[in-house]
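>>> Sequence first, predicted model second:
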Amino acid sequence: MASLDTGTGKFAPVFDKDGVRLTVDDSVATVTLTNPDKRNAQSPALWRALAAAGQSLPGSVRVVVLRAEGLSFSAGLDRQAFTPEGFDGEPSFIDLARGSDDVLDDTIAEYQEAFTWWRRSDIVTVAAVQGHAIGAGFQLALACDLRIAAEDVQFSMRETSLGLVPDLTGTHPLVSLVGYARALEICVTGRYVHADEAARIGLANLVVPADQLDAATRDLTEALIAAPRDAVIETKALLQGVSTRSYEEQRAAERAAQGRRLRDLAGLGD
């Protein structure tokens, strides 16, 4: 758990590196993107920091809030990645393309780790999104279970327009949320999805004025931690498994989960 910084009255960060800050207040953790001057553009260093933040969560955490400083959530991948020089101490994307298939695959898999832990069954994750959420920024918002969007939000999947594909785990949740046809159209055109459409098609659970984003996120967080933790974990796992189970298999999964909950409530659990 983060310690209280008596100088500021706020919780000191557990982790603060490469544009990512993690703070923990009992059962709620907050991961903040902290490079507003570059509209929170993303890089391999930031992805490693996001992965490290996930690994640093104390066991007490039930809800993780993802937010960003400044006017934009994240403008996507820093274009420096496509220059011959790349980032200091990092292979450029051009160098990666010239390498072996195994190295390229392993490197992309490492980058994806920043986007995968948000759907762990033992936590619920909420992205508070304002301004631009483009490319990798859009995929980072999609990595979370829930999204609250400010009225000025602009989601866009630009990878295909640049000759690439969305490869940071965003395709699965996008199709799950909006359906194949709309997901294809959003990705291939690279157009902006604004707040009203995001709410209508299921990308955003809630849309609020920008000056109410923090308050709305706090309200949702408080609601999410009101139910008993084990019941939330079981419910999330049930819902996550729907797409891979038949109707009868889902019925069986519900029965097994409810049996565990009843035994636990009766004091008969393991």
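Alright, I've got the coordinates. All values reported here derive from a predicted model rather than from experimental measurement.
>>> Please count neighbours and contacts with C-alpha atoms only from this point.
OK.
>>> Quickly find the element holding E249.
helix 247-265 (DSSP states H and E).
>>> Output the contacting helices and strands for that helix.
helix 229-240 (3 or more Cα pairs under 8 Å, 6 or more residues apart in numbering; DSSP states H and E).
>>> what angle separates the helix it packs on from helix 247-265?
Relative orientation of helix 229-240 versus helix 247-265 (axes from the mean of the first three to the mean of the last three Cα atoms, to 10 degrees): 180 degrees.
>>> Same question for helix 229-240: list its buried residues.
Buried residues in helix 229-240, counted by 16 or more other Cα atoms under 10 Å: 232-234, 236-238.
>>> And stretch 212-228, by the same measure?
Buried residues in stretch 212-228, counting neighbours by 16+ other Cα under 10 Å, are found at 213, 216-217, 221, 224-225.
>>> want to throw these into CSV with distance to F82 and secondary structure?
Converted to CSV, the buried residues of stretch 212-228 look like this (distance: Cα to Cα, whole Å; DSSP: H, G, I helix; E, B strand; the rest coil):
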residue, distance to F82, secondary structure
L213, 34, helix
A216, 37, helix
T217, 35, helix
T221, 38, helix
L224, 40, helix
I225, 42, coil
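>>> take a look at this one as well, against the first:
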Amino acid sequence: MSTVNTVRKGPVEWIVLDRPDRLNALDEPTRRALLAALLGAEEDPEVRCVVLTGSGRAFCVGQDLAARHELDDAGATVRDTYNPLVTVISTMDTPVVAAVNGLAVGAGMGLALVCDLVIAAEEASFACSFGKVGLVPDTGVSSVLVGALGHARAFDLAVTGRSLRAAEAHGLGLVNAVVPAGDLEQETQARADALAAGPATALALTKRIFRLAAHAPLAEVIAAEADAQGVAARSPEHAEGVAAFTEKRTPRFTTAH
């Protein structure tokens, strides 16, 4: 039985962590299955947006501590099976939306926050709990928290491991929207559909520039903006956008990523 399932809803691919009895904890087979699902979506020209979520009452509680042998060489485990997940989510041209349905803990928090948009159910919560088991943040948590909150607030969350309710995470700018649990799927699908209907080339270029802007000097960022604008202006999507504006209609962007 697969621990990661995919469901296609039009041009949107839902990737579902499906170990509800383990709160979607990540053992190595699950991490590898998740990576395969993400790469499959990235390579499929019909997929214009990806949604990552969990089944049951958790989004993902991070490393499965029952798989203790995986931490015998924790550095290798992170490098070989966690870092590739962060890399593909953050670098794939296709937008990735996290639908956080419940607990997002440790590496699960990292997987959610490294996505391009985060929609959370009111009951969802986030916890940087690595320190509680004598470990350090990984799966992109360090980068996202320090970038969004600064050193002091990020360090506080890391050393205390305290839980952030969805509303607080939203107030801190870590989450884009908080919705009732019963509306999470519908609201996420609406956001994903809007992204899927957008100009794929421009969205992909914007994602690349924003990821670069998080760490690169201004000179490098504005050079990347200029290069990207040259590509975008030559795309059929730009021509369609201008035509739609002139004709006072909604643009119909169909170019695959």
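In hand now; what should we look at? Predicted model only: the values in this text are computed from it and were never measured.
>>> Any idea what the TM-score comes out to?
The TM-score (TM-score structural alignment, normalised by the length of the second structure) is 0.84; 235 aligned residues with a Cα RMSD of 2.0 Å.
>>> Now do the helices in the stretch 51-200 of the first structure.
In the stretch 51-200 of the first structure, the helices defined using DSSP state H, counting those that start in this stretch lie at 93-98, 101-116, 136-143, 171-178, 180-189, 195-201.
>>> now, of those, which is deepest in the fold?
Counting by mean count of other Cα atoms under 10 Å, helix 136-143 has the highest mean neighbour count of these, with a mean of 26.
>>> That one against the second structure, how far on average?
Helix 136-143 of the first structure, aligned to the second structure and superposed, deviates on average by 1.6 Å (mean Cα distance after the TM-score superposition for the first structure).
>>> hmm, who's touching stretch 171-190 of the first structure?
142-143, 156-161, 192-193, 201-203 (Cα atoms under 8 Å, 6 or more residues apart in numbering).
>>> Give me the buried subset of the residues you listed.
142-143, 156-159, 192-193, 203.
>>> So which of these sit within strands?
The strands, defined by DSSP state E, take in 156, 193 from those.
>>> I'd like the buried ones among the contacts of stretch 171-190 of the first structure laid out as JSON lines, including distance to A45 of the first structure.
Formatted as JSON lines, those follow (distance: Cα to Cα, whole Å):
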{"residue": "L142", "distance to A45 of the first structure": "20"}
{"residue": "A143", "distance to A45 of the first structure": "18"}
{"residue": "S156", "distance to A45 of the first structure": "23"}
{"residue": "M157", "distance to A45 of the first structure": "21"}
{"residue": "R158", "distance to A45 of the first structure": "21"}
{"residue": "E159", "distance to A45 of the first structure": "20"}
{"residue": "Y192", "distance to A45 of the first structure": "27"}
{"residue": "V193", "distance to A45 of the first structure": "28"}
{"residue": "L203", "distance to A45 of the first structure": "27"}
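>>> ok, the buried residues of stretch 212-228 of the first structure vs A41 of the first structure, which is closest?
Taking Cα to Cα as the measure, A41 of the first structure lies nearest L213 of those, at 20.8 Å.
>>> coming back round to it: so which of the buried ones among the contacts of stretch 171-190 of the first structure is the closest to G19 of the first structure?
A143 (18.1 Å).
>>> That closest one corresponds to which position in the second structure?
In the second structure, the residue equivalent to A143 of the first structure is V114, according to TM-score structural alignment.
>>> residues in contact with the residue nearest the centre of the second structure?
The residue lying closest to the centre of the second structure (Cα atoms, centre = their mean) is C115, at 1.7 Å. Contacts for C115 of the second structure were tallied using Cα under 8 Å, 6+ apart; they are 89-90, 95-98.
>>> Rebuild those as JSON lines, extending it with distance to L39 of the second structure.
JSON lines is the format used below for the contacts of C115 of the second structure (distance: Cα to Cα, whole Å):
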{"residue": "I89", "distance to L39 of the second structure": "9"}
{"residue": "S90", "distance to L39 of the second structure": "12"}
{"residue": "P95", "distance to L39 of the second structure": "13"}
{"residue": "V96", "distance to L39 of the second structure": "12"}
{"residue": "V97", "distance to L39 of the second structure": "15"}
{"residue": "A98", "distance to L39 of the second structure": "16"}
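>>> Tell me which two of those residues sit farthest apart.
Spanning the widest gap among the contacts of C115 of the second structure are S90 and A98, at 12.3 Å by Cα to Cα.
>>> More neighbours: which of these two?
Under the criterion of other Cα atoms under 10 Å, the comparison of S90 of the second structure against A98 puts A98 first, with 26 against 20.
>>> Show me what that one aligns to in the first structure.
Superposed on the first structure with TM-score structural alignment, A98 of the second structure falls opposite A127.
>>> So for S90 and A98 of the second structure, which residues contact both of them?
In contact with both S90 of the second structure and A98: 115-116, using Cα under 8 Å, 6+ apart.
>>> which position in the second structure aligns with L50 of the first structure?
L50 of the first structure maps onto L34 in the second structure, by TM-score structural alignment.
>>> ok, that match - how many residues close by?
By other Cα under 10 Å, the residues close to L34 of the second structure number 23.
>>> Check the gap between it and A169 of the second structure for me.
Separation of L34 of the second structure from A169 of the second structure (Cα to Cα, to the nearest Å) stands at 25 Å.
>>> what does G230 of the second structure give?
37 Å.
>>> cool, and K9 of the second structure?
Counting by Cα to Cα, the gap from K9 of the second structure to A169 of the second structure is 28 Å.
>>> swap in G56 of the second structure?
From G56 of the second structure across to A169 of the second structure, the span is 21 Å (Cα to Cα).
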